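>>> How does the following fold in three dimensions:
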Amino acid sequence: MTAPTHTRHAPVAPAHRDPNVLRWLGAYTTSVTGDVIYFTALTWAVSEAAGPARAGLVLAAGAVPRALLMLGGGVLADRFGPRRVLIGSDLVRCLTVLAAALATYTRGPELAVLCVLAVCFGVADALFMPAVGALPPSLTAREELTRVQGLRSLAVRLANTVGPLAAAAALTAGGAAGAFAGVGALFAVSLVLLAVLRTPGRPAPAAAPVMTQLRDGLRYLRGRRTLVRLVVVIGLGEMCFSGPVGTALVLLTGERGWSPGTLSLLLGAFSVAGAAVGIAFSAVPRVPAPRAVLAVCLALTAVFVTTLGLARPGPGAAVALCALLGAAGGIPMVLGHALLQQDTDPAYIGRVTSVTSLCTLGLSPLLFPLAGVVAEVWGAGVFLAGCGGVCLLAAACATVKWPRTVAD
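Just a heads-up that it's a prediction; the model follows:
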């Protein structure tokens, strides 16, 4: 297998002290926090406008274009550079959400306006996700990518912890219009931070049609066994944890008669433990045998989530299991993406990242209705055990020998 070519970097500061990486981290954190508040506010506004039953339909209206266009977003990230695509997607999301805030403030929540908002936001998200994942290799040296992914994991956990609290405060103070305005302000901050990023120059955009570049990227990925394995492992390992497990914990709390305070502790333990993992990796320059660590932690994740679902622990033990789950699940998130970026040729990083994003974030909304059906028929614990099975499959994919490919 031909070794991928990587951009040469002059000696750089560790990622957690690099001002350029910290600007990217600030832009990413504010943007992801804005995402969390946006989805909460959108669900609230649709419920006010048309009742809770329509909320799922409007969310699906945004999820469908996001999934359909995500691979195209990866092509654009490789073609024009991830920074440009990020700035464009953040600008579209900022203006769209601010327009929705104005319309909601003047006329109240209207279903048609909210549907348009969901679709436009979904299209912009399809550009944002591959580009934000493709940017780190152009900001720092290859050996610093594990630290960068640790910082990214920390940002995700922080956004998932702070976002719901900020959404509740904004909805209480200003209703849906105020929450949308707050989201727009966060995207504006992200735009400013992206604008001052320094990235190396890129060659002129390729003249090939988008579909030709997409096929070229898929051909590149398919011809490299190591990358295919990583994409499958990341996709299976993260799909359940991009929202469905959180939903299952809510349903499990209701089934077992636990209080809302217990639910807060469950979700908080999961997020805090994951954040601690992100902090630890941001300070570690190198992880020995990262692929073995990846497989072991996926297996541990499977054990913890299955035990949480089927062993019927009490509230205290469930909180402890959620902490172990957050820590074990956070390690593969960091290592998987770091290995993927280290092994991918920079010319294809956007397209490879788009495939991974599609597997994790693009398709995970399909599991939300499945979680509800399984919980209603067999209980939320069975759904969590199913998630454990998916994680165990990911661990197996990380360890078994794969068929040899052309590039190998």
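>>> C-alpha only now, for contacts and for neighbours.
Noted.
>>> Now the residue nearest the centre of the chain. Nearest residue, chain neighbours left out?
In the chain, the residue lying closest to the centroid (CA atoms, centre = their mean) is Leu361, at 5.9 Å. Once flanking residues are discounted, Leu361 sits nearest to Ser242: 6.2 Å by CA to CA, 6 or more residues apart in numbering.
>>> next one: Arg93
That would be Phe121: by CA to CA, 6+ apart, it lies 5.8 Å from Arg93.
>>> ok, now Val119?
Per CA to CA, 6+ apart, closest to Val119 is Gly62, 4.4 Å.
>>> wait, doesn't Val232 sit right on Ala394?
Yes - Val232 is within contact range of Ala394, at 7.4 Å (criterion: CA atoms under 8 Å).
>>> now the other sequence, so there's something to compare against:
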Amino acid sequence: MIPITKEAKVRTGIWKGKFIYLWVASIFSSLSISMYLTIEQWYVVNYLNLKSSLGIILMATTIPRVLLMVIGGVVSDKYRRSKVIFFSLLTRCFMLLLMALFYTNNLLSLSVLFIFALLFGASDAFFWSARDSIVPGIVHKEQLVRANSVIQTTNQLSVMFGPVLGATLLSLFSYSTIFLIIAFTLLISIILLQFIKEKKTLRPKKTSILRDLAEGINYVKDSSFLLTVMVTFIIVNLFFIGPLMLSIPILAEDRFKGNAFYLSIFQSSFASGMLLGAIVMGWLNIKRNRGKLAISFIFLEGLLLMIFSQGINLWLAAAILLAIGCCVSSINILIVSLIQEKTPSTIVGRVMSVNTMVSMGLIPVSYGLVSTLLSINVDIKFILLCAGIVIVLFSVLLLLKASDLKNT
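As a prediction, the model looks like this:
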């Protein structure tokens, strides 16, 4: 009999057992969430004809998710993570059924939709915390990079195809029917989660949420590696997300004559790059020098941002956005895998949620800073150039000083 090598086991290990159920459940849940967000926005713009109120609904969906992310991490460490995911999806499934009922009876007004958006965002905070922290408990540590790559690939595909499926449903069915269809896709995820037999985490004594939260924050404060990671995500998100995402529609409008075709090329290139990066990371399943590699991708990300800020033609700009997307996805996968591997399972939910909350919370700040600079007539190309320089300099600083991340 031919012996199975350790590497072969690593390559095939995630494609069986608990991870398969989690992965398929993630496919249905991610698609349903992506479709819901598309339907929600179109309902406000098209059905209610309240375009000016769209921002309010989007804030109601996103702010509770950011604020409750840490609480979601506490709950994920306190209870079985599969059960936390289960109740998060079940709550949203129930809300969609209620939305179908409200719509049928002409009661789904903007104020009612606002309440549903708040609840949907709050439930989402518990889902992501539990989903990210359950992975180290169901796959071997040598499979973490590959497992996270598969999850990231699923997320990117959902972001790309969810709106398309949502738009297709809008052309075929009424809103009430669409809400029921999305609820059914969530129900499939709920059923699949029942096959994940997760061991319950034993806690020595009952503690309050505030005490658990303080324990997680203190653990992060006492770890130079985690502090370095957190500062890295803060700098990168603050100087990267806002300048890049706001520059895409502006450059498509100013430099390429406002043709929507060019805008779609830019957006598709960036999304495709993130998908490609996740696939490559999963295929390579890198185990060594992940810290140095992540720093190298941050350097390349800043350099590409500087190049993108200059006067370049359409297809070169699209290629640069593709490469930037690859960098973004690769950085996330490498660093998240390191956090999962180096953090004890009893506290990984809180650590992941603290990191996510801090990094996500600064994205609106980044948007606001760029919008403010644009309002005082600062050129978007100059903003991109400065942001790229800051990221490049920060990556050099990491390479010189951040030994905890560099040598991990």
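>>> if we can go back for a sec, of Val232 and Ala394 of structure 1, who's got more company?
Ala394 (25 against 18; other CA atoms under 10 Å).
>>> Who are the contact partners of the more buried one?
Val232, Val233, Ile234, Leu236, Gly237, Ala295, Leu298 (CA atoms under 8 Å, 6 or more residues apart in numbering).
>>> per the alignment, Gly388 of structure 1 corresponds to what in structure 2?
Gly388 of structure 1 maps onto Gly388 in structure 2, with residues paired by TM-score structural alignment.
>>> Please list all residues in contact with that match.
Gly388 of structure 2 touches Phe239, Phe240, Glu301, Gly302, Leu303, Leu304, Leu305, Met306, counting by CA under 8 Å, 6+ apart.
>>> picking that back up, return the distance of the residue nearest to Arg93 of structure 1 relative to Glu376 of structure 1.
31 Å (CA to CA, to the nearest Å).
>>> Which other helices and strands does the one helix or strand Leu96 of structure 2 maps to contact?
Secondary structure assignment for Leu96 of structure 2, by DSSP states H and E: helix 81-104. Counting contacts by 3 or more CA pairs under 8 Å, 6 or more residues apart in numbering; DSSP states H and E, helix 81-104 of structure 2 packs against helix 110-138, helix 175-193.
>>> Now tabulate those in JSON lines and tack on mean neighbour count.
Converted to JSON lines, those look like this (neighbours: other CA atoms under 10 Å):
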{"stretch": "helix 110-138", "mean neighbour count": "22"}
{"stretch": "helix 175-193", "mean neighbour count": "20"}
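>>> What about Asn287 of structure 2, how many residues nearby?
Small correction: residue 287 of structure 2 is Lys, not Asn. 15.
>>> What's the local residue count around the spatially closest residue to it that is not a sequence neighbour?
Spatial nearest neighbour of Lys287 of structure 2, chain neighbours left out: Glu142 (7.0 Å); criterion: CA to CA, 6+ apart. Per other CA under 10 Å, the neighbour tally for Glu142 of structure 2 reads 19.
>>> Show the residue spans covered by the strands in the stretch 301-408 of structure 1.
Applying DSSP state E, counting those that start in this stretch to the stretch 301-408 of structure 1 gives no strands.
>>> quick one on the thing from earlier: from what I can see the residue nearest to Val119 of structure 1 touches Cys120, true?
Yes - using CA under 8 Å, Gly62 of structure 1 makes contact with Cys120 at a distance of 7.4 Å.
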